[in-house]
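Engineer: Here is a sequence together with a model predicted from it:
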Amino acid sequence: MRASRLVSILLLLQIRGRVTAREIADTLEVSVRTIYRDMESLSAAGVPLYADPGHRGGYELLDGFRTRLTGLTTGEAESLFLTGLPTAAADLGLGSVLTAAHLKLMAALPAELRDRAGRIAECFHLDAPSWYGAADPTPHLAEVADSVWNRRRLRIRYLRWAEPSETTRVVDPYGVVLKAGAWYLVAAHAESAEGGGPHGDGGREAIRTYRVSRILDVEVRSGSFERPAGFALAAHWQDYLDRFDRRRLRASATVRMSPIAMDRLTHLTEPAVVHAARASATGPDADGWVEVVVPIESVEQAITTLLPFGGEVEALEPAELRAGMRAAVAALARVYGDGG
């Protein structure tokens, strides 16, 4: 384990440049004291590294030093291609780069590992869009991604859902995210960045999410920008999703559900509703039905959510929801009744 960790430290320094002991410890999930001991061992073994003390200090390899510890184990060779996303790479304008890297890596592998890695690639395929959905057209994705890589400011013309529908903004692109077949740009308003750091005076609210398919035009601006030191794209995205659900699902409804409805939950509604229904279920009664409390956006949305369950659910509260369900069922009866 220690030998593997020392190799990981070398590769981390080679990739990132200057890194603090705390950053290395957090990445490798060990204590800072352990990293100090590992650094002493690397230095004693002749690895040319030096440390700068102080708040902005850290460890760094001497210029020009490159480790030759690039061999792959069988497990690494097999798992490497599981991370390959050729379609996404092509969308980002990296298709040819990925192909070249793939060929170089395959040529460097021994014949046995090359065959095994090839079999893994043949047996794994990622299809990102959800069922009954198609990937968004994203003609500006490659240009947006290039600005993310090179940290170049963008002027985008964007089609919003709200009025005025078309707007123009200057943004600092922090990253791109692929979610269920749709690409999103995470970016900070450049006006805020210029007025008070990358987050501006508005804190995290200065960082917005844009659906790339709704970007109408892109112009790369002169100059570059710096992302905030503590910004982590994955963590920001998860926080964004959590806040989105909290803003969207502000009301709740009390519903009776049959055993059949409970079984169909995962197929007919979203995870937040499924989780809430299972967590709040009380009963069952003599007929096997349970009472649940689920989050809803609005009465209209709740009616749309509950109707596919047919007679396997009964809306109890709020009264507006129960009345809405009754009206919807009456309208269906008029269409499909004997005289319809």
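Structural biologist: On my side now, so go ahead.

Engineer: make it CA atoms for all contacts and neighbour counts henceforth
Structural biologist: OK.

Engineer: Surely Ala302 touches Ile296?
Structural biologist: Yes. Assessed by CA atoms under 8 Å, Ala302 is found in contact with Ile296 at 5.9 Å.

Engineer: Tell me how far the longest helix anywhere in the chain lies from the chain's centre.
Structural biologist: Secondary structure of the chain per DSSP state H: the longest helix is helix 319-336. Helix 319-336 has its C-alpha centroid displaced from the chain centroid by 39 Å (CA atoms, centre = their mean, to the nearest Å).

Engineer: next one: stretch 77-88
Structural biologist: That offset, for stretch 77-88, works out to 17 Å (CA atoms, centre = their mean).

Engineer: Check which residues of it are buried.
Structural biologist: 77-78, 81, 84, 86, 88 (16 or more other CA atoms under 10 Å).

Engineer: So which residues make contact with that stretch?
Structural biologist: Here stretch 77-88 makes contact (CA atoms under 8 Å, 6 or more residues apart in numbering) with 95, 98, 113-114, 116-117, 120-121, 124, 126.

Engineer: one more time with 10 Å, if that's ok
Structural biologist: With CA atoms under 10 Å, 6 or more residues apart in numbering as the test, stretch 77-88 has contacts from 71-73, 92-96, 98-99, 102, 105-106, 109, 113-128, 178, 181, 183.

Engineer: Taking those, please make a PyMOL selection of just the buried ones.
Structural biologist: Listed next is the PyMOL selection for buried residues among the contacts of stretch 77-88, using 16+ other CA under 10 Å:
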select buried, resi 92+93+94+98+106+113+114+117+120+121+128+181+183
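
Engineer: Which ones among the contacts of stretch 77-88 lie within strands?
Structural biologist: Applying DSSP state E to the contacts of stretch 77-88, the entries found in strands are 178, 183.

Engineer: for the stretch 201-340 of the chain, what spans make up the strands?
Structural biologist: Secondary structure of the stretch 201-340 of the chain, counting by DSSP state E, counting those that start in this stretch: strands at 207-211, 215-224, 251-257, 290-296, 313-317.

Engineer: Got another one to weigh against that:
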Amino acid sequence: MRASRLVSLLLLLQSRGRMTAQELADELEVSLRTIYRDVESLSAAGVPVYADRGPAGGYRLLDGYRTRLTGLTAEEAESLFLTGLPGPAAQLGLGTVLAAAELKLMAALPRQLAERAARIRERFHLDAPGWFHDGEPTPYLNTVADAVWRQQRLHMRYRRWKTPTPVTRTVDPLGLVLKAGSWYLVGRSEGGERTYRVDRILALQPLEEEFERPADFDLGEFWRSYLARFRDAMFNGEAVVRFSPAGLRILRHLVTPEVIRAAQRNAGPPDEEGWVRTVIPIESVRHAHTELLKFGAEAEVLEPPELRELVIASARAMLDRYDAART
């Protein structure tokens, strides 16, 4: 365990340059005292680790020092071949780059590790998009990705879901996220950080302006926080519903995981016919009306009254339609 940590500490200093003891401790999830001991051990082993004093100080390696040690375990070498998704890489124009990098990695690995890593490709394939969904065309994806890399400001015409639908925005592109087969641009404008689906960009113009990337911005942390806020804001109401045994079986195929968990958590005991009364979160009455119609006769809405009346009206309209077709 300690040997692995020493390798990780050495590689951190090699890849990132000067780092404080606190930064190293946070990264390796150990105490400051452990870092001090580890640095002494590296120095004793002949690794040229130096400490710079002062407010801007920290530990660093002697200029020009590079270690050929990679510290790759068999499991780490195998996992590297699961990190590159060929589809998204190709969309970003990096398909051939990814293939070349994998070839070089395979050539550099010892024979035993290379054989184990090759087995990963033979036995596992990652396909990010959902079923029957290849994603919408994203003609501006390469331009957006280039602007993210170059820190180049963008002016775009964008189609959003609420009115006014087409809007114009000037944004600082901070990052790209692939979620369920769709690409999202995280950009900063006057209103703060926002997300934009790349397939909804109607027109795009890179500007001759560079922007200063916020030093404290973390794309992964922003996205996790955004998803949490999105889920919290998605459901602003509740519905009381009875599900038949068949309705309970198909529940997981027709609604989101959040609704499934709520239905299971709030479920009462089954009645004599096996029907279960429960409470589920809903986005709106209109949206819930559409979603619950998927269950047909295997679900009954009890509350709220306006949702129940909408479902009844739809059922009557369907019955009238089929009755008319028989005459």
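Structural biologist: Happy to help now that I have it. Please read all numbers here as calculations on a predicted model, not as lab measurements.

Engineer: that older thread, mind putting the buried residues of stretch 77-88 of the first structure into a markdown table with secondary structure and distance to Ala51 of the first structure?
Structural biologist: Converted to a markdown table, those look like this (DSSP: H, G, I helix; E, B strand; the rest coil; distance: CA to CA, whole Å):
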| residue | secondary structure | distance to Ala51 of the first structure |
| --- | --- | --- |
| Ala77 | helix | 34 |
| Glu78 | helix | 36 |
| Phe81 | helix | 36 |
| Gly84 | coil | 36 |
| Pro86 | helix | 39 |
| Ala88 | helix | 39 |
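
Engineer: from those residues, which is closest to Ser31 of the first structure?
Structural biologist: Ala77 (29.3 Å; CA to CA).

Engineer: can you tell me how far Asp127 of the second structure sits from Arg229 of the second structure?
Structural biologist: Asp127 of the second structure sits at a distance of 27 Å from Arg229 of the second structure (criterion: CA to CA, to the nearest Å).

Engineer: wait, I meant Arg286 of the second structure
Structural biologist: Arg286 of the second structure is 22 Å from Arg229 of the second structure, by CA to CA.

Engineer: same check, this time on Val144 of the second structure
Structural biologist: Going from Val144 of the second structure to Arg229 of the second structure by CA to CA gives 25 Å.

Engineer: Compare the two (neighbour count), which wins?
Structural biologist: Each of Val144 of the second structure and Arg229 has its neighbours counted (other CA atoms under 10 Å); Val144 has more, 23 against 11.

Engineer: List the contacts of the more buried one.
Structural biologist: With CA under 10 Å, 6+ apart, Val144 of the second structure has these contacts: 92, 150, 152-154, 173, 175-176, 185, 198, 204-206.

Engineer: Under the alignment, what does Arg18 of the first structure map to in the second structure?
Structural biologist: In the second structure, the residue paired with Arg18 of the first structure is Arg18, using TM-score structural alignment.

Engineer: sorry, back to before: go through the strands of the stretch 201-340 of the first structure and name the closest to Leu10 of the first structure.
Structural biologist: With CA to CA as the measure, strand 215-224 is the member of those nearest Leu10 of the first structure (29.8 Å).

Engineer: about what we covered before: make JSON lines from the strands of the stretch 201-340 of the first structure and add distance to Ser43 of the first structure to it.
Structural biologist: Formatted as JSON lines, the strands of the stretch 201-340 of the first structure follow (distance: least, CA to CA, whole Å):
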{"stretch": "strand 207-211", "distance to Ser43 of the first structure": "42"}
{"stretch": "strand 215-224", "distance to Ser43 of the first structure": "37"}
{"stretch": "strand 251-257", "distance to Ser43 of the first structure": "60"}
{"stretch": "strand 290-296", "distance to Ser43 of the first structure": "57"}
{"stretch": "strand 313-317", "distance to Ser43 of the first structure": "68"}
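
Engineer: between those, which one is nearest to His140 of the first structure?
Structural biologist: Here strand 215-224 is closest among the strands of the stretch 201-340 of the first structure (CA to CA), at 7.0 Å.

Engineer: one step back: can you tell me which of the contacts of stretch 77-88 of the first structure are in helices?
Structural biologist: Filtering the contacts of stretch 77-88 of the first structure for helices - DSSP H - leaves 95-96, 98-99, 102, 105-106, 113-123.

Engineer: Dump the strands of the stretch 201-340 of the first structure to a markdown table, plus mean neighbour count and distance to Leu28 of the first structure.
Structural biologist: Output for the strands of the stretch 201-340 of the first structure, formatted as a markdown table (neighbours: other CA atoms under 10 Å; distance: least, CA to CA, whole Å):
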| stretch | mean neighbour count | distance to Leu28 of the first structure |
| --- | --- | --- |
| strand 207-211 | 18 | 29 |
| strand 215-224 | 14 | 31 |
| strand 251-257 | 19 | 42 |
| strand 290-296 | 21 | 39 |
| strand 313-317 | 19 | 50 |
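
Engineer: Which of the ones you listed sits closest to Glu194 of the first structure?
Structural biologist: strand 215-224 (11.8 Å).

Engineer: for that closest one, packing partners?
Structural biologist: In terms of contacts (3 or more CA pairs under 10 Å, 6 or more residues apart in numbering; DSSP states H and E), strand 215-224 of the first structure is packed against helix 141-150, strand 152-159, strand 166-179.

Engineer: so that strand versus strand 166-179, what angle?
Structural biologist: 90 degrees (axes from the mean of the first three to the mean of the last three CA atoms, to 10 degrees).

Engineer: Strand 215-224 of the first structure vs strand 152-159, what angle?
Structural biologist: In terms of direction (the same axes, to 10 degrees), strand 215-224 of the first structure departs from strand 152-159 by 160 degrees.

Engineer: Tell me the counterpart of Ala267 of the second structure in the first structure.
Structural biologist: Ala267 of the second structure maps onto Ala281 in the first structure, with residues paired by TM-score structural alignment.

Engineer: Distance-wise, check the closest residue to that match other than its chain neighbours relative to Arg248 of the first structure.
Structural biologist: The spatially closest residue to Ala281 of the first structure, leaving aside those adjacent along the chain, is Val292, at 4.6 Å (CA to CA, 6 or more residues apart in numbering). Using CA to CA, we find Val292 of the first structure at a distance of 19 Å from Arg248 of the first structure.

Engineer: Buried residues of the helix or strand Leu6 of the second structure falls within, list them for me.
Structural biologist: Using DSSP states H and E, the element containing Leu6 of the second structure is helix 2-16. Of all the residues in helix 2-16 of the second structure, those buried under the rule 16+ other CA under 10 Å are 6, 8-14.
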